[in-house]
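Participant: here is a sequence together with a model predicted from it:
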Amino acid sequence: MKGLYVRQSGKLVMAVALTLLSVSISAQVLDSPVATVRLSSTEVITQRSLKQDVQRYEEQLGRALTVEQRREVLDAKINEVLLKQGADRANVTVADSEVSEVLNQQKAQLGAAVSDEQFRRLLEQQTGMSYADVFEQIRRTLVQQRFLAESKRDVINPPGASSRLPAPSEVRKVYEENQTNFINPAMSGFTHIFFDSRNLSEQEKSELLARAQAKHDEIAGGKTSFQRAVNAAMDDSSVQAGDFGYIVRGDQQAMALLGSSFVDAVFALEEEEVSEVIESNIGYHIIKVTDKRAPRLLEMDDPIYPGQSLTVRMQIIQYLQQQKQQERFQTALQELIGELREDADITIFEERLNW
């Protein structure tokens, strides 16, 4: 009985070994290389990783990619490997602090109310990656950008390029082709006396509203002028006053902050008119409209926004300069990739683009 058991056990071991070998072979088939790339080291691009990228593009486009389009995706992956290995070979690095600076700039665009933890969760939700993976992805992008800038400095920024202005005819052409896009919407600028009700109890809000109403009654009854009330409020730490700036009709950010009823109330006032007490999402206001503007098309030398120095002409010049810069950047990138491809050993298994 013991010998029989041993022999059966041997068969069992052999069966397990064959099963493991089968699994290993299956994994290799599933992970068949679709390309190998060697510049400073050999890197394999597997069919599985290519399929994942192709699937993401197909989900975005809502259709299947052709074999030629799959090859384009593969070429992009090869280029990414070449840029990474080229940067490694050139000892191009990016410090953690530089990556953090990029992330902090992105966080700042969301407003001061977003905490570090909320920002991390938002990044993970939007990218489908862990925060650590996002961090490293940004590092890789910065490394590639620095490698390109250092390798093709004369192509990206040739002498005199930054000071070279587009021809007046180019500026005029862009303006005329996009004239209907250069428009100021309806907007109202105003000065206000503001009673902040945030973080107050209902009782405190009622008391604050009574104070605001009393101040309005003083102005309306002629005991003081609106401007004198503004000046006095500037010396009162419990009240805020001064120039608010402009509210633009349809500004979603303003409506989210202040409330659509407040925005509507502002636009209902005429220029130089002093309001009743108006409630917003953040408190109570007494406002005086100082500038009321109807929608209008902008001329070439009009400011983009009231009170700003940037004109339509200046914005078009900046756009054309950025367009030229982007063209030089793409030229430099194609030159660099071409040089890296000439220096690299690349094998592509074309038949594995069909699945």
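Facilitator: Arrived safely, thanks for sending. Residues are numbered from 1 along each chain as shown.
Participant: going forward, measure contacts and count neighbours with C-alpha atoms only.
Facilitator: Will do.
Participant: the helices in this protein, which residues?
Facilitator: Taking DSSP state H, the helices of the chain run over residues 2-30, 47-61, 67-89, 96-109, 116-127, 131-151, 153-156, 168-177, 202-220, 226-233, 252-258, 260-268, 312-343.
Participant: residue nearest the centroid of this protein?
Facilitator: Most central in the chain under Cα atoms, centre = their mean is residue 106, positioned 6.9 Å from the mean C-alpha point.
Participant: what is the neighbour count of residue 70?
Facilitator: 19 (other Cα atoms under 10 Å).
Participant: of the helices of the chain, give the one that comes closest to residue 295.
Facilitator: For the helices of the chain, the distance to residue 295 is smallest for helix 260-268, at 12.6 Å, taking Cα to Cα.
Participant: flag every buried residue along that closest one.
Facilitator: 260, 262-263, 266-267 (16 or more other Cα atoms under 10 Å).
Participant: ok, residues contacting it?
Facilitator: Applying Cα atoms under 8 Å, 6 or more residues apart in numbering, the contact partners of helix 260-268 are 187-188, 247, 249, 254-255, 278-280, 289.
Participant: quick check: the two most widely separated of the residues you listed?
Facilitator: Top of the distance list for the contacts of helix 260-268 (Cα to Cα): 187 and 279, 19.4 Å.
Participant: name the residues that touch stretch 170-188?
Facilitator: 246-249, 266-267, 289-300, 304-305, 312-313, 316-317, 320.
Participant: ugh, wrong one, stretch 29-47
Facilitator: By Cα under 8 Å, 6+ apart, stretch 29-47 touches 48, 50, 77-78, 81-82, 85-86, 89, 340, 343-350, 352-353.
Participant: ok, now with 10 Å
Facilitator: 23-26, 28, 48-50, 74-75, 77-79, 81-86, 88-89, 340-355 (Cα atoms under 10 Å, 6 or more residues apart in numbering).
Participant: going by neighbour count, which of the residues you listed are buried?
Facilitator: Neighbour-count burial (16+ other Cα under 10 Å) is assigned, among the contacts of stretch 29-47, to 49-50, 74, 77-79, 81-86, 340-341, 344, 346, 348, 353.
Participant: list the buried residues for stretch 32-48?
Facilitator: So stretch 32-48, judged by 16+ other Cα under 10 Å, has buried residues 32-39, 43-47.
Participant: measure that stretch end to end?
Facilitator: Length of stretch 32-48, first residue to last, Cα to Cα, to the nearest Å: 8 Å.
Participant: need the contact partners of stretch 337-352.
Facilitator: 32-47, 67, 71, 74-75, 78-80, 82-83, 85-86, 148, 332-336.
Participant: this is the comparison structure:
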Amino acid sequence: MNCKKSFFSRLTTMAALFTLTGVVSAFGAEAPAAKPAEAVSPTTVVAKVDGIDITRGDVDRATKILLQQNRMTQPLDAETSKKVEEAALNQLIAKELLYQAGKKLEIKDIDKKVAERVAQGKARFPSTAEYEKMLKEVSMNDKDVETFTREELVIDNLLDKEVSSKITVTDAEAKKFYDDNLDKFKRGEMVRASHILIGVDKDATPEAKKQAKEKAEAILKKLKGGADFAALAKDDSTCPSKARGGDLGFFGRGQMVPEFEKAAFALKPGEISDVVETQFGYHIIKVTDKKAPETVKFDEVKERIDQYLKQQKVQQAIQQYIQELRGKAKVEILTP
């Protein structure tokens, strides 16, 4: 599902914009929704951007993709349907403005890059049949994919050179954001634990569960006798963490299944639990460290804050850039 959603974004050639809150609203009520699809031909022109046509079919396709992205599968009422169509048309207008501006910048080996990106997109699907099914769902074909991918590359190049590369975040801005939002950087109690899992399916027979539990109890007995936890984990655990001696690293509350979490947080560093049953089987847990609740230090989160603030600035800059392009272009909203 994730690969599909990602590819839907790419097929619109507006991946950088579709994920940015507010870009759609850059044109607001200026772009009224076209008439319902059944009332007009897909080839009917509903808008023009410097003479380039946007058709009813283009809007319908963009609308389908928006619905897919937002997982809106239920029938829409008239008002919601109108808003979705407005958003689709606004995106198409923004895309065309950016594409026309981007074509003025040279991209070396663009044909090769288009082919590579199309191939990467196809590779995200488990089979050719799944890929073709996706195309059918959004009324597209291979030629459309190639065209839209080319547009995406042109727009990405434009936004990188004209917008993103010019955006910076100062240390002072990052520190101010941190100081103003200290509540967002509080971290609850954390525990570091290792475990030995004797896996058994939750739907296994009573006899299989009994055997798995007995094996876990036998391992626990060895541990109480002084056996090395990491060595037994490597030998007997069915969890991939066995390669690390059962180490799961640090985790907070809500990250593990309830039974496991309750047992882990009840232990002190160095202590080993009794056999704990979860949906995955039977665990023996050893807590190796704990961290008390704390506020994460600025240096630990500075990079993430920088990325977040830059994204916010890029969103605003793209909106402003599109408005500037629109001010120089001739955009016509037509009534079919």
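Facilitator: The structure has been received and is ready for your questions. It should be emphasised that the depicted structure is a prediction, and the values quoted were computed from it without experimental measurement.
Participant: how close are the two chains, by TM-score?
Facilitator: Once superposed, chain against chain, the TM-score is 0.61 (TM-score structural alignment, normalised by the length of structure 2); 282 aligned residues with a Cα RMSD of 5.0 Å.
Participant: how about the contacts of helix 260-268 of structure 1 in JSON lines, adding distance to residue 139 of structure 1?
Facilitator: Compiled in JSON lines, the contacts of helix 260-268 of structure 1 are given as follows (distance: Cα to Cα, whole Å):
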{"residue": "187", "distance to residue 139 of structure 1": "42"}
{"residue": "188", "distance to residue 139 of structure 1": "44"}
{"residue": "247", "distance to residue 139 of structure 1": "39"}
{"residue": "249", "distance to residue 139 of structure 1": "40"}
{"residue": "254", "distance to residue 139 of structure 1": "35"}
{"residue": "255", "distance to residue 139 of structure 1": "37"}
{"residue": "278", "distance to residue 139 of structure 1": "49"}
{"residue": "279", "distance to residue 139 of structure 1": "47"}
{"residue": "280", "distance to residue 139 of structure 1": "43"}
{"residue": "289", "distance to residue 139 of structure 1": "49"}
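Participant: what's the closest of these to residue 96 of structure 1?
Facilitator: Among the contacts of helix 260-268 of structure 1, and counting by Cα to Cα, the member closest to residue 96 of structure 1 is residue 254, at 35.9 Å.
Participant: in structure 2, which residue sits furthest out from the middle?
Facilitator: Most peripheral residue of structure 2 (Cα atoms, centre = their mean): residue 225, 47.5 Å.
Participant: list buried members of the contacts of stretch 170-188 of structure 1 by neighbour count.
Facilitator: Buried among the contacts of stretch 170-188 of structure 1 by 16+ other Cα under 10 Å: 246-249, 266-267, 289-293, 298, 300, 304, 312-313, 316-317, 320.
Participant: mind checking which of the contacts of stretch 170-188 of structure 1 land in strands?
Facilitator: Counting by DSSP state E, the contacts of stretch 170-188 of structure 1 place 246-248, 289-293, 296-297 in strands.
Participant: greatest separation within those: which pair is it?
Facilitator: Pairwise across those, and taking Cα to Cα, the largest span is found between 289 and 297, at 22.3 Å.
Participant: from residue 275 of structure 2, how far out is the aligned partner of residue 181 of structure 1 in structure 2?
Facilitator: Aligned counterpart of residue 181 of structure 1 in structure 2: residue 184 (TM-score structural alignment). Distance, residue 184 of structure 2 to residue 275 of structure 2, by Cα to Cα: 36 Å.
Participant: so for the two, which residue has more residues nearby?
Facilitator: More neighbours surround residue 275 than the other of residue 184 of structure 2 and residue 275, with 21 against 11 (other Cα under 10 Å).
Participant: what lines up with the more buried one in structure 1?
Facilitator: Checking TM-score structural alignment: residue 275 of structure 2 goes with residue 277.
Participant: contacts only, for its match.
Facilitator: Per Cα under 10 Å, 6+ apart, neighbours of residue 277 of structure 1: 193-194, 209-210, 212-217, 284-287.
Participant: identify the residue of structure 1 aligned to residue 309 of structure 2.
Facilitator: Matched to structure 1 by TM-score structural alignment, residue 309 of structure 2 sits across from residue 320.
Participant: nearest spatial neighbour of its match, chain-adjacent residues omitted?
Facilitator: residue 166 (6.9 Å; Cα to Cα, 6 or more residues apart in numbering).
Participant: just tell me what the one you found corresponds to in structure 2.
Facilitator: Using TM-score structural alignment, residue 166 of structure 1 pairs with residue 170 in structure 2.
Participant: ok, how many other residues are close to its match?
Facilitator: Going by other Cα under 10 Å, the residues that sit close to residue 170 of structure 2 add up to 11.
Participant: about what we covered before: which one of the contacts of helix 260-268 of structure 1 is nearest residue 142 of structure 1?
Facilitator: Distances from residue 142 of structure 1 to the contacts of helix 260-268 of structure 1, taken by Cα to Cα, are shortest for residue 254, at 34.5 Å.
Participant: pretty sure the closest one contacts residue 247?
Facilitator: Yes - using Cα atoms under 10 Å, residue 254 of structure 1 makes contact with residue 247 at a distance of 7.1 Å.
Participant: wait, residue 224 of structure 2 touches residue 272, no?
Facilitator: Yes - judged on Cα under 10 Å, residue 224 of structure 2 makes contact with residue 272 at a distance of 8.7 Å.
Participant: does residue 228 of structure 2 touch residue 196 like I think?
Facilitator: No - here residue 228 of structure 2 does not reach residue 196: they are 11.7 Å apart, not a contact under Cα under 10 Å.
Participant: which residues do the two both contact?
Facilitator: Both residue 228 of structure 2 and residue 196 are contacted by residue 245, under the criterion Cα under 10 Å, 6+ apart.
Participant: okay, the two: which has more neighbours?
Facilitator: Ranked by neighbour count (other Cα under 10 Å), residue 228 of structure 2 and residue 196 place residue 196 first, with 29 against 12.
Participant: list the contacts of the counterpart of that one in structure 1.
Facilitator: Under the alignment defined by TM-score structural alignment, residue 196 of structure 2 corresponds to residue 193 in structure 1. Remark: with contacts taken as Cα under 10 Å, 6+ apart, residue 193 of structure 1 is in contact with 212, 215-216, 226-227, 229-234, 239-244, 277, 284-288.
Participant: hmm, 7 Å instead?
Facilitator: Going by Cα atoms under 7 Å, 6 or more residues apart in numbering, residue 193 of structure 1 touches 230, 240-242, 285-287.
Participant: conserved subset of these in structure 2?
Facilitator: Counting by both residues aligned by TM-score structural alignment, their matches' Cα atoms under 7 Å, the contacts of residue 193 of structure 1 that remain in contact in structure 2 are 242, 285-287.
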